[in-house]
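>>> I would like to see how this sequence folds:
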Amino acid sequence: MNGQREAELSGRLRERGLRATRPRIDVLAALEDLGEHRSADEVRDRLADEGHRLPRSSVYNVLTTLVRAGLALTADAGPGPVLYEAGREWHHHFVCRRCQRVFDVDCLVGARPCLTAGGDVGIVEEAQVIFRGICAGCAATCESGSE
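Prediction:
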């Protein structure tokens, strides 16, 4: 990682009130480099490939800290490992039943929680919608008779 990128990541961590430790910088960089929706194991594997060996528990702890600080989001895609993504904008997800990819879906109202509860349940801080179906790519493959 070059010095400019490290300084930028360190600055973002400090802006959120966090110390810019090596594990935090490395996990945030790996999450951003991987893109999309990634498990903690995928982040750990990416770090190991780059020569940064962190215990699985440390990767989970850093990811949890990044989520709490608003530098990463969890992507609720249903059963399976928790998925994480770099970013700050709240959104929902679409899970393809065929290829298992997870896609971002913008909130219609644009701000968290994006929905309201049907009754007086208290203070709603977030709501996640999981759309499930066949993604456009898989649907096109089905329509063309390739499958």
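>>> use CA for all of it now, contacts and neighbours both
Fine.
>>> Centroid-nearest residue for this protein?
Glu85 (1.8 Å; CA atoms, centre = their mean).
>>> Validate this expectation: that residue resides in a strand.
Yes: assigned with DSSP: H, G, I helix; E, B strand; the rest coil, Glu85 falls within a strand.
>>> ok, it - contacts?
Counting by CA atoms under 8 Å, 6 or more residues apart in numbering, Glu85 touches Leu31, Glu32, Gly35, Glu36, His37, Arg38, Ala72, Leu73, Thr74, Ala75.
>>> Please provide the structure for the following sequence as well, for comparison with the first:
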Amino acid sequence: MDVQRPAGLSPAEALRSRGLRATRPRVAVLEALADLGPHRSAEEVRARIAEGPDPLPRSSVYGVLEALVGAGLVMTADAGPGRMLYELASRWHHHFVCRICGRVTDVECAGDGKPCLSPVGDVGSVDEAQVIFRGICTSCASAARAQSDPGQLRRG
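As a prediction, this is how the structure comes out:
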């Protein structure tokens, strides 16, 4: 899967460049993701489209997202049980998910190509490798430190 979105193309042109027909649902999902920004749930995408004149059923949104991921126009981030998030594919990167607040942050690859990680042993041809870092973000860690040491705020 090549995730580099063709630069400067409209949603319809981007779809056609990947061999997909530019249907109204596909264009609507790409436009919704562009409006919403990264790390959005399928429900957020559906709700954004529902604000317009032509809402889509939930099943259609999921089907379109799956097709767009397969075509390399959309990336996913596994943000935990039942939380698959989507974003327009602009550059290859990984994700950090905070265990406290749930915020998802982009993490640049250590390598300069895709996949930037390789498995040990001969498993076949690897097209991509996604890493999800999970932990506590700096904001939540700072808040936890401040709660455990109230004097820290006065000294800071």
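>>> circling back to that earlier point, report the two of the contacts of Glu85 of the first structure separated the most.
Within the contacts of Glu85 of the first structure, two members stand farthest from each other by CA to CA: Glu32 and Ala75, at 14.4 Å.
>>> Please report the distance of the residue mapped onto Cys98 of the second structure from the first structure from Val102 of the first structure.
Using TM-score structural alignment, the partner of Cys98 of the second structure in the first structure is Cys96. Distance, Cys96 of the first structure to Val102 of the first structure, by CA to CA, to the nearest Å: 7 Å.
>>> on that earlier part again, neighbour count winner among Glu32 and Ala75 of the first structure?
Between Glu32 of the first structure and Ala75, Ala75 has the larger neighbour count (other CA atoms under 10 Å), namely 23 against 16.
>>> Show the contacting residues for the more buried one.
With CA under 8 Å, 6+ apart, Ala75 of the first structure has these contacts: His37, Val82, Leu83, Tyr84, Glu85, His92, His93.
>>> which of the contacts of Glu85 of the first structure count as buried?
Leu31, Glu32, Glu36, His37, Arg38, Ala72, Leu73, Thr74, Ala75 (16 or more other CA atoms under 10 Å).
>>> Would you state the helices of the first structure in chain order?
For the first structure, the helices defined by DSSP state H cover 3-15, 22-34, 40-49, 56-68, 136-143.
>>> mean deviation of the second one from the second structure?
Its matched residues in the second structure lie on average 0.8 Å from helix 22-34 of the first structure after superposition (mean CA distance after the TM-score superposition for the first structure).
>>> before we move on, what about the shortest one?
Comparing helix 136-143 of the first structure with its match in the second structure after superposition yields a mean distance of 2.2 Å (mean CA distance after the TM-score superposition for the first structure).
>>> The fourth one now?
Its matched residues in the second structure lie on average 1.1 Å from helix 56-68 of the first structure after superposition (mean CA distance after the TM-score superposition for the first structure).
>>> could I get the helices of the first structure as TSV with distance to Gln128 of the first structure?
Putting the helices of the first structure into TSV (distance: least, CA to CA, whole Å) gives the following:
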stretch	distance to Gln128 of the first structure
helix 3-15	26
helix 22-34	21
helix 40-49	20
helix 56-68	15
helix 136-143	22
